[in-house]
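Asker: Got a sequence here, can you build the structure:
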Amino acid sequence: MIRFISLQDTLALRSLVLRNGLPEQECINPQDLLPETFHLGYFNEENEIVCVLTCQKENHPKLPHEAYRLRGMATHPDARRKGYAKELLLAAIDHLKEQLHIPYFWFNAREIAYPFYESVGFEYMSDEFDIPGIGPHKEMFKLL
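Answerer: This is a model prediction of the structure:
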C-alpha cells in the first residue's frame, strides 16, 4: 500500500540505503521542510515501510517549465526486485501529473539505478558526474 508519509518516516531508509548508516538527522535535505514537498512510502503486508521517496518543487535550467525533483528514493535491501519502487515512483508521477499538473520530473540518478529509471521512461539530460562520497550520477528527466 502506498501512502503519504512524514519526513521522519523516510529517514531510516535514507540512512541505511543512501548514506551508509549516517545519523538520520544528517539525511535531511533543506527542501524536505518546504510546504510543497511531499514524501511517499510503500508499506508491505506487515505495515512496514519498505520503500520511500521525496518530491520537491525545483525547476531545472535545462527544462522549459515548472518541475519537481525526486530525492531520497530508497528501498530496503530485503524488499528489492519486488516491484515496490516502480509502483511508488508511478504513484508519485501520477500525483504530480494529475493533482499538481506538473509537466516535468527530474533527478540525479545513481549509476546503479540507471536501468531502473530507463525502464520507467526517464531520459538522460547530462553526462555522468561524481557526487563526492556518493558516486557517479547522471541527470534524468521525464515529460509528464
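
Asker: alpha carbons only for contacts and neighbour counts from here, please
Answerer: Noted.

Asker: how about the strands in the chain?
Answerer: Secondary structure of the chain (DSSP state E): strands located at 2-5, 38-43, 49-57, 67-75, 104-110, 123-124, 129-131, 135-143.

Asker: winner for burial among these?
Answerer: Mean neighbour count (mean count of other CA atoms under 10 Å) peaks for strand 49-57 among these, with a mean of 24.

Asker: Reformat the strands of the chain as CSV; add distance to Leu96.
Answerer: As requested, the strands of the chain are arranged in CSV below (distance: least, CA to CA, whole Å):
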stretch, distance to Leu96
strand 2-5, 13
strand 38-43, 10
strand 49-57, 9
strand 67-75, 8
strand 104-110, 8
strand 123-124, 18
strand 129-131, 27
strand 135-143, 11
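
Asker: Proceed likewise with the subsequent sequence, for comparison:
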Amino acid sequence: MIRFIRPEQTLPLRSLVLRNGLPEEQCLFEHDLLPTTFHLGYFDDNNQLVCILTCMKEDHGKLPKPAYRLRGMATHPDHRRKGYAAELLNAAIDHLKKQLDIDYLWFNARTVAFPFYESLGFEYMSDEFDIPGIGPHREMFKLL
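Answerer: Predicted coordinates for the structure are as follows:
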C-alpha cells in the first residue's frame, strides 16, 4: 500500500540504501520539511516500509517552470525487483499531475538505476558526472 509519510520515516532507508550507513540524522535533505515537499512510502503486506521517495518543488534551469525534483528514492534490498518502486514513482507522478499541476519531474539518477528510469519513460539531459562519496550520475527528466 502507498501512503504519504513523514520525512523522518525516510531516514532508515536513505541511510541503508543511499548513504552507505551514514547516521540517519545526516540523511535529512534541506528541503524535507518545506510545505511544498512530499514523501511517499510503499508498505508491504506486513505493514513494513520497504520503498520511499521524496519530491520537492525545485525548478531546473534546463526545463520550463514549474518543476519538481525527485530525491531519495530507495527500496530495501530484500524487496527489490517486485515492482514497488515503479508503483511508488507512478503514484508520485499522478499526484504531481493531478493535484499540483506540475509539468516536469527531474532528478540525478545513479548509473545502476538508468534502466529502471528509462523503462518508465524518463530521458537524459546531461552527461555523466560524479557526486563525491556517492558515485556517477546523470540528470534525467520526464514531461508529465
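
Asker: quick one on the thing from earlier: the strands of the first structure: which one's closest to Asn29 of the first structure?
Answerer: Nearest to Asn29 of the first structure among those is strand 67-75 (8.8 Å), distances taken as CA to CA.

Asker: how much space between the nearest residue to Gly21 of the second structure once chain neighbours are set aside and Glu24 of the second structure?
Answerer: Spatial nearest neighbour of Gly21 of the second structure, excluding adjacent residues (CA to CA, 6 or more residues apart in numbering): Ser15 at 4.9 Å. Separation of Ser15 of the second structure from Glu24 of the second structure (CA to CA, to the nearest Å) stands at 6 Å.

Asker: okay, those two: which has more neighbours?
Answerer: Ser15 (20 against 16; other CA atoms under 10 Å).

Asker: My read is that that one contacts Pro23, right?
Answerer: Yes. Under the criterion of CA atoms under 8 Å, Ser15 of the second structure makes contact with Pro23 at 6.6 Å.

Asker: can you pull the contacts of the residue nearest the centre of the second structure?
Answerer: Centroid check for the second structure by CA atoms, centre = their mean gives Met73 as the closest residue, at 3.4 Å. The contact partners of Met73 of the second structure, by CA atoms under 8 Å, 6 or more residues apart in numbering, come to 14, 51-54.

Asker: One more: Leu70 of the first structure?
Answerer: 53-56, 105-107.

Asker: where does the residue of the second structure most remote from its centre sit relative to Leu120 of the second structure, distance-wise?
Answerer: Centroid-distance maximum for the second structure: Asn46 at 22.8 Å, with CA atoms, centre = their mean. Separation of Asn46 of the second structure from Leu120 of the second structure (CA to CA) stands at 27 Å.

Asker: before we move on, the earlier item: closest to Pro35 of the second structure among the contacts of Met73 of the second structure?
Answerer: Thr54 (12.4 Å).

Asker: Give the aligned equivalent of that closest one in the first structure.
Answerer: Aligned counterpart of Thr54 of the second structure in the first structure: Thr54 (TM-score structural alignment).

Asker: I figured that match hits Leu34, correct?
Answerer: No. The criterion here is CA under 8 Å, and Thr54 of the first structure misses it with Leu34 at 11.5 Å.

Asker: what's the average distance of the longest helix seen in the first structure to the second structure?
Answerer: Counting residues, the longest helix found in the first structure (DSSP state H) is helix 84-94. For helix 84-94 of the first structure, the mean deviation from the second structure after alignment is 0.2 Å (mean CA distance after the TM-score superposition for the first structure).
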